[in-house]
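A.B. asks: need coordinates for the following:
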Amino acid sequence: MSNSTRIWSSINFDKDGKQTDCLRLPISTDLSAYGWIPIPTICLRNGDGPTALLIAGTHGDEYEGQIALMRLSRNLGPGDIKGRIIILPALNFPAVQSGRRLSPIDEGNLNRLYPGRAHGTATEMIAHYVTEVLLPITDLVVDLHAGGRSLDYLPSALIRPGTTAQQQEKLLKLLEVFGAPIGFLTDGSGGGGKTTLPAAAESSGALVITAELGGGATLNRQGLELAEHGVLRLLKHVGILRSYDGAAPGPVRLMNGSGIDLFVYADADGIYEPLVDLADEVKPGQVAALLHSIDRPYNEPEKIRFSRGGFVVCKRFPTLVRRGDCLFELMEDLTPPHVQG
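C.D. replies: Just a heads-up that it's a prediction; the model follows:
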């Protein structure tokens, strides 16, 4: 373990068996001068083999991954695997407790603070621990997300472009095995850029696949089922899970998600009226939404248009918007257009 981290735990990641405890995130408050915040952690190990790091709860208002990893942590035992699985169902525990995207401790967005700081804010310390302690011992990272309060996603999975052709092929295979209907490549433009977990993992060599499983701070049952079976398929694929007899993955539509102009934003405050739905195919110049002014209700609504054509994979969930809010995200097909499962 890195000597610089301030987070500690009774879990020994090199010990065989099943261990359940927590990471202890130090916190000093008015009523708890030497306190800590628990980050629930499960470690299963059975001899030598690959290591998988399974994460949910990076954002506290995204629930499919949290439930999927809770079930996985209860149902799997050391005898089911060869190698090691580290499960963190509520990585940003303060955000999970409060049902928020950001931590109520420091207003930190965990997936915008990588690689973190050992002696930073609470959220920066979590990012640093993942970067410096967990990623160096990990072969596969599965990071489960959804749209949270503000966005609604079609169940999908994404990867960053590989740093080598060989790594790219391995990452594309992860999309195929996970089996989300939409699999896309993104360099983080329009989102977190270099501040996300997948970006931090590039230097460690760990393969990272991220899933978007629903949104609106609700529970998408299709997304939950995809998370459960997709993770199990990935564990079998990398040689950790001894057997898997569940559902085979369906076909994956391989798409591009890089480019700021694939995102549509509100350029004023108001009430937005979407004119397209998830999974719609749209054309450049098509009207995406009407934006109704609260201050000037007598004015005609502003027409918000798509600058590019593509496939609607994500849309805003709340109807009230402020200038700068993301309203839609598009994808465009790559060649070849499909990876068959």
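
A.B. asks: only C-alpha atoms for contact and neighbour calcs from this point on.
C.D. replies: Noted.

A.B. asks: show me where the stretch 151-300 of the chain has strands.
C.D. replies: In the stretch 151-300 of the chain, the segments counted as strands under DSSP state E, counting those that start in this stretch are 151-153, 156-159, 182-185, 207-212, 252-256, 263-265, 270-274, 281-282, 287-292.

A.B. asks: show the contacting residues for residue 117.
C.D. replies: Counting by Cα atoms under 8 Å, 6 or more residues apart in numbering, residue 117 makes contact with 124, 125, 127, 128.

A.B. asks: re the thing from before, so for residue 311, which of the strands of the stretch 151-300 of the chain sits nearest?
C.D. replies: Residue 311 sits nearest to strand 281-282 of all those, at 4.6 Å, using Cα to Cα.

A.B. asks: let's see this one next, to set against the first:
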Amino acid sequence: MQQRKVGKYPFSIDVEGAKPIEAVLVVGKTEGKTLVVTAGVHGDEYVAIQAVRELLNELQPQKLRGQIILVPIINKEGFYEGTYLVPEDGENLNRCFPGSKKKSVTWRMAHALERSLYPKADFLLDLHGGSPYETMTPLVFFPVGAGKKVQELTRNAAQKLSLSYMVQSYAKDGLYSWAAQCGVPAVLIERGGGGTWSRVETEACKENIYQIMSFLDIIPYNKQRQIPVEIQDAHYETAVSRGYWYYAKTSGTSFRTGELLGRLEGEDGCVQQEIYAPYNGVILYHTHSLGVTEGMPLMAYGKVCSK
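C.D. replies: This next block holds a predicted model:
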């Protein structure tokens, strides 16, 4: 029998006509599941990037079962320039799945990630956070509509995480959501925001990774500080024009049917948009910027799932 090569092994994910994406394979002592952990799809979401950076130093391969593929910063140029876009072509990587070898660099990055990571993953964990203009409650998105097996497995995994909400998602064009469409169980965790990172959020993000590792029987981890509330019927509101944004409810707060959640005013003070609650629910995240442009996210909210 061939001896297992336990250890940490850096490797590159080649992107045609662009710089490769750096990754690390951590091989455990015994056979087991393969977890893929990605961060930095958006270069300005810092909690996840720092968490994976620290986790790389903390992990001890001899104590692991199976293996972990860690991708600390996918959009490295965006990280250094402080933007969620890929600077080379101005695209949002998380809107470029499925990828394409025939399009610009961001689409080729998506294609390379699919080709390199999806076939190896028993489970994929994509780490994100709120944009510099967003305030966010810690949450996890899990896919619905990607098949019963994927849905139930990811729901069970989400229930093991210490965070506020687990949100049913019908998205299909992101790194994790396209993985789910391809039959790979995957979830997306959101932590942090406002263009900052903190020691508390970084430690909480690492804890979430350990909880997924434990769920996959890669390493024991039995701590769970809170159980997430499941959210259905999530709504994502965007600005109909540029103007002044006044939010009436903040991230993590509840509301009742008919309540005003926020309004958008033009430069003349006339109301351009009002958002009223269609049901009783909670705010998942909101934009805290006063000035917004057309199409900019304003807030997301959802309904607590009744079981």
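
A.B. asks: got CSV for the strands of the stretch 151-300 of the first structure, with distance to residue 314 of the first structure too?
C.D. replies: Converted to CSV, these look like this (distance: least, Cα to Cα, whole Å):
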stretch, distance to residue 314 of the first structure
strand 151-153, 4
strand 156-159, 10
strand 182-185, 11
strand 207-212, 10
strand 252-256, 14
strand 263-265, 9
strand 270-274, 12
strand 281-282, 12
strand 287-292, 12
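
A.B. asks: quick one: contacts of stretch 220-236 of the first structure?
C.D. replies: 52, 64-65, 67-69, 72, 142, 144, 155, 174, 177-180, 211-214, 241-244, 246-247, 249.

A.B. asks: can I get the strands of the stretch 151-300 of the first structure in JSON lines with distance to residue 194 of the first structure and mean neighbour count?
C.D. replies: Below are the strands of the stretch 151-300 of the first structure laid out as JSON lines (distance: least, Cα to Cα, whole Å; neighbours: other Cα atoms under 10 Å):
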{"stretch": "strand 151-153", "distance to residue 194 of the first structure": "21", "mean neighbour count": "24"}
{"stretch": "strand 156-159", "distance to residue 194 of the first structure": "13", "mean neighbour count": "25"}
{"stretch": "strand 182-185", "distance to residue 194 of the first structure": "15", "mean neighbour count": "25"}
{"stretch": "strand 207-212", "distance to residue 194 of the first structure": "14", "mean neighbour count": "24"}
{"stretch": "strand 252-256", "distance to residue 194 of the first structure": "18", "mean neighbour count": "23"}
{"stretch": "strand 263-265", "distance to residue 194 of the first structure": "18", "mean neighbour count": "22"}
{"stretch": "strand 270-274", "distance to residue 194 of the first structure": "31", "mean neighbour count": "19"}
{"stretch": "strand 281-282", "distance to residue 194 of the first structure": "29", "mean neighbour count": "16"}
{"stretch": "strand 287-292", "distance to residue 194 of the first structure": "29", "mean neighbour count": "21"}
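
A.B. asks: and the aligned residue in the second structure for residue 122 of the first structure, what is it in contact with?
C.D. replies: By TM-score structural alignment, residue 122 of the first structure lines up with residue 105 in the second structure. For residue 105 of the second structure, the contact set (Cα under 8 Å, 6+ apart) comprises 15, 16, 17, 18, 88, 89.

A.B. asks: closest to residue 267 of the second structure out of these?
C.D. replies: residue 89 (31.6 Å).

A.B. asks: tell me the counterpart of that closest one in the first structure.
C.D. replies: Matched by TM-score structural alignment, residue 89 of the second structure corresponds to residue 106 in the first structure.

A.B. asks: I figured its match hits residue 123, correct?
C.D. replies: Yes. Using Cα atoms under 8 Å, residue 106 of the first structure makes contact with residue 123 at a distance of 7.2 Å.

A.B. asks: settle it for me: which of the two has more neighbours?
C.D. replies: Each of residue 106 of the first structure and residue 123 has its neighbours counted (other Cα atoms under 10 Å); residue 123 has more, 29 against 12.

A.B. asks: next SSE downstream of whichever strand or helix holds that one?
C.D. replies: For residue 123 of the first structure, the host element (DSSP states H and E) is helix 122-129. Proceeding N to C from helix 122-129 of the first structure, the next assigned helix or strand is strand 140-145, under DSSP H and E.

A.B. asks: mean shift of that following strand relative to the second structure?
C.D. replies: Comparison of strand 140-145 of the first structure with the second structure after fitting gives an average deviation of 0.6 Å (mean Cα distance after the TM-score superposition for the first structure).

A.B. asks: what stretch of the second structure does that strand fall on?
C.D. replies: Under TM-score structural alignment, the match for strand 140-145 of the first structure is residues 123-128.
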